[in-house]
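>>> Would you be able to build a 3D model of this:
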Amino acid sequence: MLMREVTSRLTQSELAHLGAGEVGYIRKMRSDEVSRCFPEAPDVNPNLDLWALFAADGTPILLTDNRSSTFYKAAEDELKTVSLH
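Reported below is the predicted structural model:
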């Protein structure tokens, strides 16, 4: 209930910038999603497990086949990380 009360007071712009520069999220990606989020990426083997780091607003930061690399990059950028499933 508290979250609903807080978000109802935020403007759409404020919500979009929530966590900007402070929070990043990590999620596993399928190869068919890569070109949508990382258009400059080369074709990727569909059997490859990929991990991506995104800024809180969804801006892509890093694409890798090594999950640990996403945490290292987040730490380098001083971002607190959350995982999405």
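>>> going forward, measure contacts and count neighbours with C-alpha atoms only.
Noted.
>>> hang on, residue 35 in a helix?
Yes. Counting by DSSP: H, G, I helix; E, B strand; the rest coil, residue 35 is part of a helix.
>>> Following up with a second sequence; could you model it the same way so I can compare the two?
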Amino acid sequence: MHNTKMPVWTDRKILSEFMSVDELTELGTGDVAYIKPIKARDLKEMFPDVPPLHDNMTLYALLNADGTPILLADSREAAVANAFEADLQMASLH
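Next up, the predicted model:
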């Protein structure tokens, strides 16, 4: 059942009637990005070539709409600046 407090277009079941999984996955790719703070100890999965860092160090990953990593920065401001230079629309994470 659809949550009446949410727009209809946020319901995956309804969306799947109009778009394929591949189309949904590619939605916003190359145009929309988000920034995610990430601890150095969790980087290897996203960035396999990252050199050893202090485990508690917080870095900022700029990610494509589909979650593909674009870059890693030492500050949120640097990640935002890169997104701006690449003409990416920023999405907010909750």
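>>> care to give me the TM-score?
The TM-score (TM-score structural alignment, normalised by the length of structure 1) is 0.87; 85 aligned residues with a CA RMSD of 1.6 Å.
>>> and the alignment partner in structure 2 of residue 36 of structure 1, how many neighbours?
Using TM-score structural alignment as the criterion, the counterpart of residue 36 of structure 1 in structure 2 is residue 45. For residue 45 of structure 2, the neighbour count with other CA atoms under 10 Å is 9.
>>> go on, residue 58 of structure 1?
13.
>>> what do you get for the one 10 residues further on?
Around residue 68 of structure 1 sit 10 other residues, with neighbours defined as other CA under 10 Å.
>>> what does it align to in structure 2?
For residue 68 of structure 1, the aligned residue in structure 2 is residue 77 (criterion: TM-score structural alignment).
>>> ok, and the closest non-adjacent residue to the corresponding residue of structure 1 for residue 93 of structure 2?
Counting by TM-score structural alignment, residue 93 of structure 2 lines up with residue 84 in structure 1. Nearest residue to residue 84 of structure 1, sequence neighbours excluded (CA to CA, 6 or more residues apart in numbering): residue 27, at 5.1 Å.
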